[in-house]
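**Q** Structure of the sequence below:
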Amino acid sequence: MHLTQLNCECLLHLFSFLDKDSRKSLSLTCRRLREVFLDPRLWSLLHFSSPCQLRRDNYVLGASLRFLTIFWYSSRVQQVCNIEDWLKSSLQKTICSKHERLVSTFLAHVCYMCPNLLSLTLSGCAHITDQDVIAVLKSCRRLRCLRLENCVRITDCVLEGVVAHGTSLEEVQVDFCRNVTQAGLQLVREKRPDVQLGAEMSAGMIPDSLPDERLEIRRTLQKVLQFS
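**A** Predicted structure coming up:
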């Protein structure tokens, strides 16, 4: 029996063992396998290990997507992307400009095309904003699990969005997000006690502050030292 003589369910099962690139390559061999590749049922789970993978045409976004993960473990995240914009050199800004909108644009597509998403994990996505995540909460009303790790632009606004729009959320994690505060975490605990909340290191880290804010803090400290 030739591979293409198998029924659709068998082909979908075989495709499920392949990574995205292998699925794409196999789909280019004939029309029958191309149809299997485009079948939304094949794409209930998507995992990306860097934002650059979002540019590839080797996956399908659709209403069948349930679990989405974008991990980016790279020295670039720590040395470039995690730095406050006002401290970045021209070279660092140039590097960021090539990818800073990738994840945000992708999440915008998810909002329109994946209303049945159940779980979203974003790790090391330094350029995503509160509004990117809140847009997902508003569009994907069945979302049960939200995990954010080392996303430096995320603030208490996301936690306010969890309270306002995350009606189906059961678990929320905001680990190593330095601009999340105890006040934001307490809001979720009070308003949504049913949500399992985790925040490793987040509220204990030094938050970002604008240069003028740092100057005011320094002046205040100097006055305190003078009169103490």
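
**Q** CA only for contacts and neighbour counts going forward, please
**A** Fine.

**Q** tell me which residues in stretch 177-192 are buried?
**A** If you call a residue buried by 16 or more other Cα atoms under 10 Å, then stretch 177-192 has these buried ones: 177-181, 184-185, 187-188, 192.

**Q** now the other sequence, so there's something to compare against:
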Amino acid sequence: MHLTQLNRECLLHLFSFLDKDSRRSLSLTCHQLRGVFLDPCLWTLLHFSSPCQLKRDNFVLGPSLRYLTISWYSSRVLQVCNIEDWLKSSFQKDICSKHENLVSTFLAHVCHMCPNLLSLTLSGCGHITDQDVISVLRSCRKLCCLHIENCVRITDCSLEGVVAYGGSVKEVKVDFCRNITQAGLQTVRHKRPGIQLSAERSADMIPDSKPEVRVPLRRTLQKVLQFS
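**A** As a prediction, this is how the structure comes out:
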């Protein structure tokens, strides 16, 4: 029996066991299997393990998406992306420029195309901002689970967005986000007590603080002597 002789339900079941690349490869063999690849039922869950995967054409993004995970576990996250911008060398900035907007651009597409999203996990996405998270909260009003981990640019503004726009949100995790504060967590607990909130290490980490430009002591003494 040839594969294409199976009915659509069986083909969808077989496709469900394949990863994104295998699904795409199989879909290129004939129009029938391409139609199965494009079936929304097959794309309720998407998991990406690096930003570069977001640029591939091996998945379908649409209203059927319910669960989205973008996790980047890489030494580059710790050594480059999660370093304060004012401390990065030109070489580090050049590395970041190649992928800095990938996740933000992808999340913008999610806002426009995936209104039924229920769960979003962002881990190691060092370049996403509060505005990216707030945009998802405003567009995906059914979102009930938000997990953000090791995202250096996320601040209490994202928590304020949960309070303001996350009417359906039931669970929030902000782990290892050093710019989340105890005050921000307390605001969520006070205004949305029904949310299951956890923050492993986030509010205990040292937040980013751009050093002030200090006048050298010698120059300061010279000015004092000059005007005394």
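
**Q** hang on, the earlier thing: check the buried residues of stretch 177-192 of the first structure and tell me the two furthest apart.
**A** Distances among those were taken as Cα to Cα; the most separated pair is 178 and 192, at 21.8 Å.

**Q** ok, back up a step: please identify which of the buried residues of stretch 177-192 of the first structure is nearest to residue 9 of the first structure.
**A** residue 192 (41.1 Å).

**Q** want to throw the buried residues of stretch 177-192 of the first structure into JSON lines with secondary structure and distance to residue 70 of the first structure?
**A** Converted to JSON lines, those look like this (DSSP: H, G, I helix; E, B strand; the rest coil; distance: Cα to Cα, whole Å):
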{"residue": "177", "secondary structure": "coil", "distance to residue 70 of the first structure": "16"}
{"residue": "178", "secondary structure": "coil", "distance to residue 70 of the first structure": "19"}
{"residue": "179", "secondary structure": "strand", "distance to residue 70 of the first structure": "20"}
{"residue": "180", "secondary structure": "coil", "distance to residue 70 of the first structure": "20"}
{"residue": "181", "secondary structure": "coil", "distance to residue 70 of the first structure": "24"}
{"residue": "184", "secondary structure": "helix", "distance to residue 70 of the first structure": "24"}
{"residue": "185", "secondary structure": "helix", "distance to residue 70 of the first structure": "24"}
{"residue": "187", "secondary structure": "helix", "distance to residue 70 of the first structure": "27"}
{"residue": "188", "secondary structure": "helix", "distance to residue 70 of the first structure": "24"}
{"residue": "192", "secondary structure": "coil", "distance to residue 70 of the first structure": "26"}
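
**Q** what helices or strands is the helix or strand where residue 159 of the second structure lies leaning on?
**A** Per DSSP states H and E, residue 159 of the second structure falls inside helix 156-165. When contacts are defined as 3 or more Cα pairs under 8 Å, 6 or more residues apart in numbering; DSSP states H and E, helix 156-165 of the second structure packs onto helix 130-139, helix 182-191.

**Q** how much does the first one stray from the first structure?
**A** Superposed on the first structure, helix 130-139 of the second structure shows a mean distance of 0.3 Å to its aligned residues (mean Cα distance after the TM-score superposition for the first structure).

**Q** just checking, what packs against that helix?
**A** Using 3+ Cα pairs under 8 Å, 6+ apart, helix 130-139 of the second structure sits against helix 102-113, helix 156-165.

**Q** Out of those helices, which is the most enclosed?
**A** Among those, ranked by average contacts under mean count of other Cα atoms under 10 Å, first place goes to helix 156-165 (a mean of 19).

**Q** quick one: it to the first structure mean distance?
**A** Once fitted to the first structure, helix 156-165 of the second structure is off its aligned match by 0.3 Å on average (mean Cα distance after the TM-score superposition for the first structure).

**Q** all strands for the second structure, in order.
**A** Here the second structure has its strands, by DSSP state E, at 45-48, 67-71, 119-123, 145-149, 171-175, 196-198.

**Q** and the helices and strands packed on helix 130-139 of the second structure as CSV, adding distance to residue 197 of the second structure?
**A** Putting those into CSV (distance: least, Cα to Cα, whole Å) gives the following:
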stretch, distance to residue 197 of the second structure
helix 102-113, 23
helix 156-165, 10
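
**Q** Setting aside sequence neighbours, what's the nearest residue to the residue in the first structure that residue 26 of the second structure lines up against?
**A** Matched by TM-score structural alignment, residue 26 of the second structure corresponds to residue 26 in the first structure. Closest residue to residue 26 of the first structure in three dimensions, ignoring its sequence neighbours and counting by Cα to Cα, 6 or more residues apart in numbering: residue 33, at 6.9 Å.
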